[in-house]
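Visitor: the sequence isn't on hand, but the structure is:
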């Protein structure tokens, strides 16, 4: 086989491997505080293995998260800031109360039995930013209600005061009219008495 054919075969093999890796890599999107389940695709290759271990792929090295050998489960004190980690069915990695810091690439590695082949698979995780709920201050609501109560009370008192003032004015007008009538009546009566006395004196002088 010529050197050109060997080079072409190697290039084809590398392209095929790269294509398979790109197609097989999946990114899961999640929200803050969700429960996320990352499947281990390596279990599709074999169900017999010595142990399984999950890593978080970092820039320098892979950081171990959890390891299972038979019925024994080991948790690692990694720097992933993962709140709660569990292994589910088919070695699925369960992450509870996820945070944006949990975003990244995860690796599931299956260590084969003696004479077997090791398998691993990769999966991406993208967690959205946490949104904080707006805080409601009860004191503000109470103050607003108090202001409304004061405004309603002031309006009521203003209406009552206006009615009392109006009634008072009417009563004073009636009293004033009555007094004026009494004064006029007494004045006329005095004038009539004066006239009578004057007429009486005139008639006696003529006699």
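Guide: In hand now; what should we look at? The structure presented is a predicted model; accordingly, all values stated were derived computationally and were not measured.
Visitor: going by C-alpha atoms from here, please, whenever you check contacts or count neighbours.
Guide: OK.
Visitor: distance between the longest helix anywhere in the chain and the chain's centre?
Guide: For the chain, the longest helix by residue count, based on DSSP state H, is helix 138-206. Helix 138-206 sits 63 Å away from the centroid of its parent chain (CA atoms, centre = their mean, to the nearest Å).
Visitor: now do stretch 42-58
Guide: With CA atoms, centre = their mean, you get 40 Å for stretch 42-58.
Visitor: element containing the residue nearest the centre of the chain, please.
Guide: Closest to where the C-alpha atoms of the chain average out (CA atoms, centre = their mean) is residue 133, at 2.6 Å. Using DSSP states H and E, no element contains residue 133; it sits outside every helix and strand.
Visitor: show the contacting residues for it.
Guide: Counting by CA atoms under 8 Å, 6 or more residues apart in numbering, residue 133 makes contact with nothing.
Visitor: helices and strands around whichever strand or helix holds residue 19, which ones?
Guide: Of the helices and strands defined by DSSP H and E, residue 19 is found in helix 3-24. Contacting helix 3-24 under the criterion 3 or more CA pairs under 8 Å, 6 or more residues apart in numbering; DSSP states H and E is no other helix or strand.
Visitor: put this next to the previous one:
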């Protein structure tokens, strides 16, 4: 029994030291990804490293306690860098930069290594065209404004959820009616 309790405590400790934060950014802005669960000012560490988790853990940048910085290959352009409190600064983000980033702090002997994950979502880049190109000898009219896609209106969402809810209620009432009919029929058989 005590082994099970110890195992559960170890699992809770493991999940308490690993956390994930979500972050959203607009295209082409500089993003500062913080290693927020860790206070690097008061902690003695051997290194701070940032990784991007794609199919495997891919190194981005690493800084040792001696403040020497190493960039891993392949490096995107413009290059990421360390920011304030060992945050990761990704300049001019694009949707390709979306994903899970991991901050790893390698602690000195006698202390515990720490990891923190950040899920970064970068919105699509929207470019505005300054000129409208018309093609000569075309039989189709050229629209003056680009067609914009609209999100599904809230009303359609409400109608859909209401229809699903009413269907569940009707099915529940039918189930109750069938159960009552079966009970009546079985009680009549017992009485005969």
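Guide: Alright, I've got the coordinates. If you're wondering where the values come from, they're calculated on a predicted model, not measured in any experiment.
Visitor: okay, whichever helix or strand comes after the helix holding residue 19 of the first structure sits on what stretch of the second structure?
Guide: Next helix or strand after helix 3-24 of the first structure toward the C-terminus (DSSP H and E): strand 26-30. The alignment of strand 26-30 of the first structure onto the second structure (TM-score structural alignment) covers residues 21-25.
Visitor: okay, buried residues for that stretch please.
Guide: 21, 23, 25 (16 or more other CA atoms under 10 Å).
Visitor: stretch 87-103 of the second structure too?
Guide: 87-95, 97-98, 100-103.
Visitor: please apply the same query to stretch 40-47 of the second structure.
Guide: Counting neighbours by 16+ other CA under 10 Å, stretch 40-47 of the second structure gives 45, 47 as buried.
Visitor: returning to that earlier point: so which of the buried residues of stretch 87-103 of the second structure is the closest to residue 61 of the second structure?
Guide: residue 88 (8.3 Å; CA to CA).
Visitor: counterpart of that closest one in the first structure?
Guide: Counting by TM-score structural alignment, residue 88 of the second structure corresponds to residue 93 in the first structure.
Visitor: surely that match is in contact with residue 87?
Guide: Yes: with contact defined as CA atoms under 8 Å, residue 93 of the first structure counts as touching residue 87 (5.0 Å).
Visitor: got a list of what residue 27 of the first structure touches?
Guide: Neighbouring residues of residue 27 of the first structure by CA under 8 Å, 6+ apart: 123, 124, 125, 126.
Visitor: inside helices: which ones of the residues you listed?
Guide: Short answer: those have none in helices (DSSP H).
Visitor: out of these, grab the one that's most surrounded.
Guide: Within the contacts of residue 27 of the first structure, most neighbours by other CA atoms under 10 Å means residue 123, with 20 neighbours.
Visitor: residue in the second structure paired with it?
Guide: Taking TM-score structural alignment, residue 123 of the first structure has residue 118 as its aligned residue in the second structure.
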